[in-house]
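> Quick one, structure for this:
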Amino acid sequence: MDQIKHDFIHVNGLKLHVAEIGTGSQVVLFLHGFPEIWYSWRHQMISIAKSGFRAIAPDYRGYGLSDQPLESEKTGYHHIVSDLVGIMDHLKIDKVFTVGKDFGSRAAYLLALLHPERVSGVITLGIPYVPLVPSKFKQLLPEGFYMSRWEKPGRAEADFGRFDIKTVVKNIYILFSKSDVPIAAENQEIMDLVQPSTPLPPWFTEEDLDYYGKLYENSGFHTPLQMPYRLKNEDYGITDPVLKVPCLFIMGVQDYVLKFPGLEDYIRNGSLNQLVPDLETVEIPEGSHFVQEQFPDQVNQLLLTFLNKHI
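Below you'll find the model as predicted:
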């Protein structure tokens, strides 16, 4: 971990934290999800740097050590994409491979669609390229669906506020590591789905939890709940939704996201390939929502095979 460098880059009026390792001419841009942070890519960054690539992983605006956006400026994917382009410009990077996880996958896809000249290929974990907005899934699941609960201003804050920040992160990691979609009963909160005695997943250490806890103590959950759970539908002006770059989709078969209505059929029946014609899909049978932390060696090898194939 000590070999990973940290810097702050001024982009779009904000000071954004960027972790970096490696000096290769081929650059890989890692995009985290929630409740993750740049740190969730630690295993992959070190591995690909040893193989000659340059790895970069920012904390999004409002996450980790990056500045909070203005209260009046509700963060959306268009802000994230603009920040990523700004980071690349500042570092004088013309083109990258993107690796996205969870909602970072959508940011990776959008960067390739809106700035195709800046992207050599896209790797995503857990979330395929889906033309439907997340609200479509919310409408098809019960009221207690975690995304529906977290989109309501005040409810998640009150739920989270009953616990210290490390416990909130721990609970979300435990919930999202399971194969069942987190759904609360009518008079139950999402945090109450985890018993206090439930241990961390075996691949997630107390040291890891401490690191996440410190980063979220700095940022809080205000922006992370806004982005991605409280987004309104955004119009990106995309007229052709077909991805024109090579793509790799890594799916943990035990990932609860596969149980979102219609998603598994969409992945397996060929609909996904129509929108992503140059697509390779790899399934990891025991993989959970955090497959890159759970099986780092396997994911690292998949990344390197794809990267070396397309440089």
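> Only C-alpha atoms from now on, for both contacts and neighbour counts.
OK.
> ok so Ile9 is a helix residue?
No - Ile9 is assigned strand when assessed by DSSP: H, G, I helix; E, B strand; the rest coil, not a helix.
> separation between it and Glu157?
29 Å (CA to CA, to the nearest Å).
> next one: Ile250
Here Ile250 is placed at a distance of 32 Å from Glu157 (CA to CA).
> who has more neighbours, those two?
Neighbours per residue, other CA atoms under 10 Å: of Ile250 and Glu157, the larger number sits with Ile250, 24 against 14.
> Can you give the contact residues for the helix or strand hosting Leu307?
Counting by DSSP states H and E, the element that carries Leu307 is helix 296-310. Under the contact criterion CA atoms under 8 Å, 6 or more residues apart in numbering, helix 296-310 has outside partners 43-44, 47-48, 51, 97, 120-121, 123, 246, 248, 291-292.
> Just name the closest of those to Val27, please.
The shortest approach to Val27 among those belongs to Phe97, at 6.3 Å (CA to CA).
> helix, strand or coil for the closest one?
The three-state label for Phe97, taken from three-state DSSP, comes out as strand.
> hang on, isn't it packed against Leu29?
Yes - under the criterion of CA atoms under 8 Å, Phe97 makes contact with Leu29 at 6.1 Å.
> What residues of stretch 292-310 count as buried?
Under the neighbour-count criterion of 16 or more other CA atoms under 10 Å, stretch 292-310 has Gln292, Glu293, Gln294, Phe295, Pro296, Val299, Asn300, Leu303, Leu304, Phe306, Leu307 buried.
> Let's have these in CSV, adding distance to Val168.
Rendered in CSV, the data for the buried residues of stretch 292-310 read as follows (distance: CA to CA, whole Å):
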residue, distance to Val168
Gln292, 21
Glu293, 19
Gln294, 20
Phe295, 23
Pro296, 24
Val299, 27
Asn300, 28
Leu303, 30
Leu304, 33
Phe306, 35
Leu307, 35
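> Helices of the chain, residue ranges please.
With DSSP state H applied, the chain shows helices at 42-50, 77-90, 103-114, 135-139, 146-150, 155-160, 165-177, 206-219, 222-226, 263-268, 271-275, 291-294, 296-310, listed in chain order.
> One more sequence to fold, the one below, so I can look at both together:
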Amino acid sequence: MLLDAASMYFRAYYGVPESITAPDGTPVNAVRGFCDMVSRLVTEQRPSRLVACLDLDWRPAFRVAALPSYKAHRVVAEQAADTNPAGIPEEVPDTLGPQVPILLEVLAAAGIATGGAEGHEADDVIGTLAHTESVDPVLAVSGDRDLMQIVREEPTPVRLLYVGRGLAKAELLGPAEVAEKYAVPVGRAGEAYAEMAMLRGDPSDGLPGVPGVGAKTAATLVSRFGSWAELRAAITDAGDTRLASTVRSKLAAAAPYLEVVEPVVRVVQDAPVHLDRPDTLPATPADPDALVALAERWGLTSSMKRLVTALHKAAS
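Have a look, this model is predicted:
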């Protein structure tokens, strides 16, 4: 199980009342919500291995070099922050930022592995670990739709538990579900989803997309071609009848964007991932005393008990 940590603690922060505080009044709602989500996921999914994947760079240089608009609208907020601890992406609310180091301490004391890659986002960490896995089926947990592109059947199954609407309304997505949801070919659902995202764009990430090409047109286009390269080649091939003249004109006009967008959208599968410890699901906390101390200091005794119980049951 690969957790998109930032995606999850942001949702925990907004899903758990900020009135949940430590004895000294410090908000700990994100820590509590995140730990309770992990407890529930471990209990329900019973993974043998678990990694909380971190954003070590929320706006990687290689993506910005390809497309300067990538997340550019968020830069001011990020630069205004005094600190940016490992795992904290852009636009962090004032009362969330201080909770992330606490969360990382909890994970370390519990013995849950964290993973990151210098110069890469958590998506890339997840994509790399999922791609290099050779034995176990993989379940990624995230509220980021970009990770729909990693789903596959072979050589080992990779699924996405999409928690964009919360864990209670989570969707388990594989190639068949992504294909049905977005009307793309099931045989290459993950790749086709990424290609569709390139064409339609994503304002939240600063991806302009191709003007005049929406989600439906994008899905139709990627369904007609076997690869991104094949679609790109058809733009300059007037004899390729799979592209109507009006659509070809729109794609041709967006040629500078289409030439650079692929590495921006594609999740990296060979990032230099480093894990802080082995990823085997711990049956008992790595540092029980530290976990107890953290629970008492931050008023998280109940959440820590739930986490310890979930780990013990899943590993037994």
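> Quick TM-score on the pair, please.
Here the TM-score for the pair of chains, by TM-score structural alignment, normalised by the length of structure 1, is 0.27; 149 aligned residues with a CA RMSD of 6.9 Å.
> Quickly name whichever of the buried residues of stretch 292-310 of structure 1 is closest to Leu275 of structure 1.
Among the buried residues of stretch 292-310 of structure 1, Phe306 lies closest to Leu275 of structure 1 (CA to CA), at 19.3 Å.
> distance of that closest one from Val299 of structure 1?
Phe306 of structure 1 is 11 Å from Val299 of structure 1, by CA to CA.
> Next: Ser219 of structure 1.
Between Ser219 of structure 1 and Val299 of structure 1 the computed distance is 28 Å (CA to CA).
> For the stretch 201-316 of structure 2, which segments are assigned as helices?
In order along the chain, the stretch 201-316 of structure 2 carries the following helices (DSSP state H, counting those that start in this stretch): 215-224, 228-235, 245-253, 255-260, 262-265, 288-298, 301-315.
> would CSV of those helices with mean neighbour count be doable?
Putting these into CSV (neighbours: other CA atoms under 10 Å) gives the following:
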stretch, mean neighbour count
helix 215-224, 18
helix 228-235, 15
helix 245-253, 16
helix 255-260, 14
helix 262-265, 18
helix 288-298, 17
helix 301-315, 18
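> which one of the ones you listed lies closest to Phe62 of structure 2?
With CA to CA as the criterion, Phe62 of structure 2 lies closest to helix 262-265 of those, at 7.9 Å.
> The biggest helix by length in structure 2 packs against which elements?
Of all the elements of type helix in structure 2, the one with the most residues (DSSP H) is helix 29-45. Helix 29-45 of structure 2 makes packing contacts with helix 5-15, helix 99-110, helix 301-315 when contacts are defined by 3 or more CA pairs under 8 Å, 6 or more residues apart in numbering; DSSP states H and E.
> Among those helices, which comes closest to Asn29 of structure 2?
Minimum separation from Asn29 of structure 2 across the helices and strands packed on helix 29-45 of structure 2 (CA to CA) falls at helix 5-15, 5.8 Å.
> Give the other helices and strands that that closest one contacts.
For helix 5-15 of structure 2, the elements it packs on are helix 29-45, strand 138-142, judged by 3+ CA pairs under 8 Å, 6+ apart.
> let's see 7 Å
helix 29-45 (3 or more CA pairs under 7 Å, 6 or more residues apart in numbering; DSSP states H and E).
> Tell me which residues of the helix it packs on come out buried.
29-43.
> picking that back up, nearest to Ser105 of structure 1, of the contacts of helix 296-310 of structure 1?
Within the set of the contacts of helix 296-310 of structure 1, Ile123 lies nearest Ser105 of structure 1; the separation is 8.0 Å, counting by CA to CA.
> wait, the closest one sits on Glu280?
No - with contact defined as CA atoms under 7 Å, Ile123 of structure 1 does not reach Glu280; the gap is 9.5 Å.
> Need the residues touching each of these two.
Each of Cys247, Leu248, Phe249 lies in contact with both Ile123 of structure 1 and Glu280 under the rule CA atoms under 7 Å, 6 or more residues apart in numbering.
> Tell me how far the first one lies from Pro296 of structure 1.
It stands for Cys247 of structure 1. Taking CA to CA as the measure, Cys247 of structure 1 and Pro296 of structure 1 are separated by 19 Å.
> Ok, Leu110 of structure 1 next?
When CA to CA is the yardstick, Leu110 of structure 1 and Pro296 of structure 1 sit 26 Å from each other.
> Of the contacts of helix 296-310 of structure 1, keep whichever come out buried.
By neighbour count, with 16+ other CA under 10 Å, the contacts of helix 296-310 of structure 1 hold His43, Gln44, Ser47, Ile48, Phe97, Ser120, Gly121, Ile123, Pro246, Leu248, Val291, Gln292 as buried.
> Just give the closest residue to Trp263 of structure 2, not the sequence neighbours.
Quick fix: residue 263 of structure 2 reads Pro, not Trp. With sequence-adjacent residues excluded and distances taken as CA to CA, 6 or more residues apart in numbering, Pro263 of structure 2 is closest to Arg63, at 6.7 Å.
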